[in-house]
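J.: sharing a model that was predicted from the sequence below.
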Amino acid sequence: MKKNINNFYMLVDALFLKIEDNLNLYDNHDIDIDYEIQDYVMTITFANKSVIIINKQELLQQIWLATTVNGYHFNYRENEWICNRSNKNFWEIFQYACSVQSNKNIIFIKNNIN
């Protein structure tokens, strides 16, 4: 089990870094996105004060995404985080949520994103 937990943390770390990299692309644009990470909880705040929260669920080995519209749970399978209800990948849902909540067209870099 310890090996699985270590792998889970490596996957979560990689995901959080890719999220940060993508959010940082909008630093110099007219889209106001702030974020902070504390204890594997990422809080993303938009100019309109709406919030997206991403966190890990260690026991379930899932990533949870909470938006103003819905909550999503993702399992890692076939080299990507997949929603356990819709079977959509994390990036599809996250990009859409960021676009809706910022009221801007947000496009994340898809190269090597899992």
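T.: The structure has been received and is ready for your questions. Numbering: from 1, shown residues only.

J.: going by C-alpha atoms from here, please, whenever you check contacts or count neighbours.
T.: Will do.

J.: run a quick neighbour tally on the nearest residue to residue 33 once chain neighbours are set aside.
T.: Using CA to CA, 6 or more residues apart in numbering and skipping residues adjacent in sequence, the residue nearest residue 33 is residue 46, 4.8 Å away. Residue 46: 17 surrounding residues under other CA atoms under 10 Å.

J.: try it against this one:
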Amino acid sequence: MTDLEYQDLAESALKAIETGCDRINEKTDADIDNQRTGGMITLTFSNRSQIVINLQKPLHEIWMAARAGGFHYKFDSGKWADTKGSGEFFANLSRYASEQAGQPLVFKPPA
């Protein structure tokens, strides 16, 4: 994958997270505050816990830090897959965000 391909795919993923937060805030009382600074998004939940997602450009990865731990994802076969085989990025983000928000939340990959 070229740097440009990575940047396009990673940017689409970050935009999908931002859109997901907007949708969740409109349809639930989860009240997720999402702050973006460059290639990093910090999701802050009402209990003040956070999930931090940031781009690792030299490695062509997306990293996620949540209460459950730290995770690295590479784009493979049309999805962001955990480098240790522990699932897909958006499914895992949904699970960890749900745990931290105390209610079911769904983040969807870009269409």
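T.: Happy to help now that I have it. Please read all numbers here as calculations on a predicted model, not as lab measurements.

J.: related to what we said a few turns ago, which one in the second structure is aligned with the residue nearest to residue 33 of the first structure?
T.: In the second structure, the residue paired with residue 46 of the first structure is residue 45, using TM-score structural alignment.

J.: what's the distance between that match and residue 24 of the second structure?
T.: According to CA to CA, to the nearest Å, residue 45 of the second structure and residue 24 of the second structure sit 12 Å apart.

J.: any shared contact partners between those two?
T.: 30, 31, 32 (CA atoms under 8 Å, 6 or more residues apart in numbering).

J.: enumerate the positions of stretch 17-37 of the first structure that are buried.
T.: Under the neighbour-count criterion of 16 or more other CA atoms under 10 Å, stretch 17-37 of the first structure has 18, 19, 22, 23, 26, 33, 34 buried.

J.: wait, isn't the third one in contact with residue 106?
T.: In this case it means residue 22 of the first structure. No. Counting by CA atoms under 8 Å, residue 22 of the first structure does not reach residue 106; the two are 9.8 Å apart.

J.: would you map the helices across the first structure?
T.: For the first structure, helices defined by DSSP state H occupy the ranges 2-24, 90-102.
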